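Colleague: Show me the folded form of this:
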Amino acid sequence: MLFGKKWLGDEFCHLFQCVIIIHPFLRKEMRELTNNEIQQTSGGLFGILIAPIGAAIGWAVGQLVDEVLANFGFDTDYAGAGESLGAGIGALIGLSPVMTMVFMSQGIEALVDNGISIGQQVKANNTASA
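Modeller: The predicted model follows:
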């Protein structure tokens, strides 16, 4: 169960049920958002303008990390991870929650992949030298 008691725990489910009881407006039927509400929710143009700035800063920092690790013999792509994380932070500043979630999840996944890659490279170097 994804949102059942097994995944989130009894305390969270009890708290969530209490919130629904306390706030009856959460039980209203869903409706289509107006254009103004969509702009307010997505962050509008501000998020679209700020995210590339964050991506550029993140790429620059990631490129520095890649260069340092290349000096130690590791082949990584922290520039791509930094670019995604930077774009996510830029989207967060621009109040764009959807873009934030997309870019941050890509950046975190890239960071994990880089960490796994470094571990595999270390293991390969140790077995080759032994």
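Colleague: going forward, measure contacts between C-alpha atoms and count neighbours the same way
Modeller: Noted.
Colleague: Residue 84 is in contact with residue 61, correct?
Modeller: No. Using C-alpha atoms under 8 Å, residue 61 is not in contact with residue 84; the gap is 11.7 Å.
Colleague: who has more neighbours, the two?
Modeller: The neighbour count for residue 61 versus residue 84, taken as other C-alpha atoms under 10 Å, is higher for residue 84 (30 against 17).
Colleague: residue contacts, the more buried one?
Modeller: By C-alpha atoms under 8 Å, 6 or more residues apart in numbering, the contact list for residue 84 reads 55, 58, 103-104, 106-107.
Colleague: So in the chain, which helix runs the longest?
Modeller: helix 97-129 (DSSP state H).
Colleague: in that helix, what's buried?
Modeller: Neighbour-count burial for helix 97-129 flags 97, 99-100, 103-107, 110-111, 113-114, 117-118, 121 (criterion: 16 or more other C-alpha atoms under 10 Å).
Colleague: if we can go back for a sec, of the contacts of residue 84, closest to residue 128?
Modeller: For the contacts of residue 84, the closest approach to residue 128 (C-alpha to C-alpha) belongs to residue 107, at 31.2 Å.
Colleague: Would you do the same for the sequence below? I want to compare the two.
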Amino acid sequence: MENQVYNWFIKSGNIQIQKEGDCISLQLDYEKEVYCLLTHSDAYEIIDLLTNISKKIWENPNYQRQPYTNRLFKHRGNEYYWEIESSQIIIKYNETDDAIEIKYKGNNRMNLELNYVIEIIQIMEQLSK
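Modeller: Below is the predicted model:
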């Protein structure tokens, strides 16, 4: 699983996920839009993949666990977002398309520590209900 790259062609766009050391690399390709759209089944597949990779990282005896002391995401209107270095990852429910919308501001590729990934999974689960 160390070097495996997962490519998901979703409702609109493409999401690439890869384990990068103790982080999960997330890269979005919007195609013709300014965001990616995930159907509910897309979201659950991505959640399962993120959970499985996170579990492998967590169970690695060499993994240096970072304490989760405060909520990392911020909430603005119907958007949830995380600021990582000089970039943002934004997730929200798109009522028009009945899908989860995900986009970046800043870097096209982000390496996410597990605490960020866990919050993203939780928000995606909440929006997929």
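Colleague: List the TM-score for the superposed pair.
Modeller: The TM-score (TM-score structural alignment, normalised by the length of structure 2) is 0.27; 49 aligned residues with a C-alpha RMSD of 3.4 Å.
Colleague: hang on, the earlier thing: out of the buried residues of helix 97-129 of structure 1, which is nearest to residue 90 of structure 1?
Modeller: Using C-alpha to C-alpha, those come closest to residue 90 of structure 1 at residue 100, 7.9 Å.
Colleague: Is the closest one in contact with residue 89, as I believe?
Modeller: Yes. In this structure residue 100 of structure 1 lies within contact range of residue 89 using C-alpha under 8 Å: 6.7 Å.
Colleague: circling back to that earlier point, show me what the longest helix of structure 1 packs onto, helices and strands only.
Modeller: helix 35-42, helix 78-93 (3 or more C-alpha pairs under 8 Å, 6 or more residues apart in numbering; DSSP states H and E).
Colleague: again, only this time at 6 Å
Modeller: Packed against helix 97-129 of structure 1 by the contact rule (3 or more C-alpha pairs under 6 Å, 6 or more residues apart in numbering; DSSP states H and E) you find helix 78-93.
Colleague: Give me the distance between the helix it packs on and the centre of its chain.
Modeller: Taking C-alpha atoms, centre = their mean, to the nearest Å, one finds helix 78-93 of structure 1 lying 8 Å from the centre of the chain it belongs to.
Colleague: any idea of the angle that helix forms with helix 97-129?
Modeller: Helix 78-93 of structure 1 and helix 97-129 are oriented at 160 degrees to each other (axes from the mean of the first three to the mean of the last three C-alpha atoms, to 10 degrees).
Colleague: need the longest helix for structure 2.
Modeller: As assigned by DSSP H, the longest helix anywhere in structure 2 is helix 40-59.
Colleague: Show me what secondary structure element comes after that helix.
Modeller: Using DSSP states H and E, the next helix or strand after helix 40-59 of structure 2 towards the C-terminus is strand 74-76.
Colleague: rewinding a little: would you mind listing the buried residues in the longest helix of structure 2?
Modeller: By neighbour count on 16+ other C-alpha under 10 Å, the buried set for helix 40-59 of structure 2 is 40, 42-44, 46-47, 50-51, 53-54, 57.
Colleague: so residue 52 of structure 1 is in which element?
Modeller: Applying DSSP H and E as the criterion places residue 52 of structure 1 in helix 44-71.
Colleague: Noted, bye for now.
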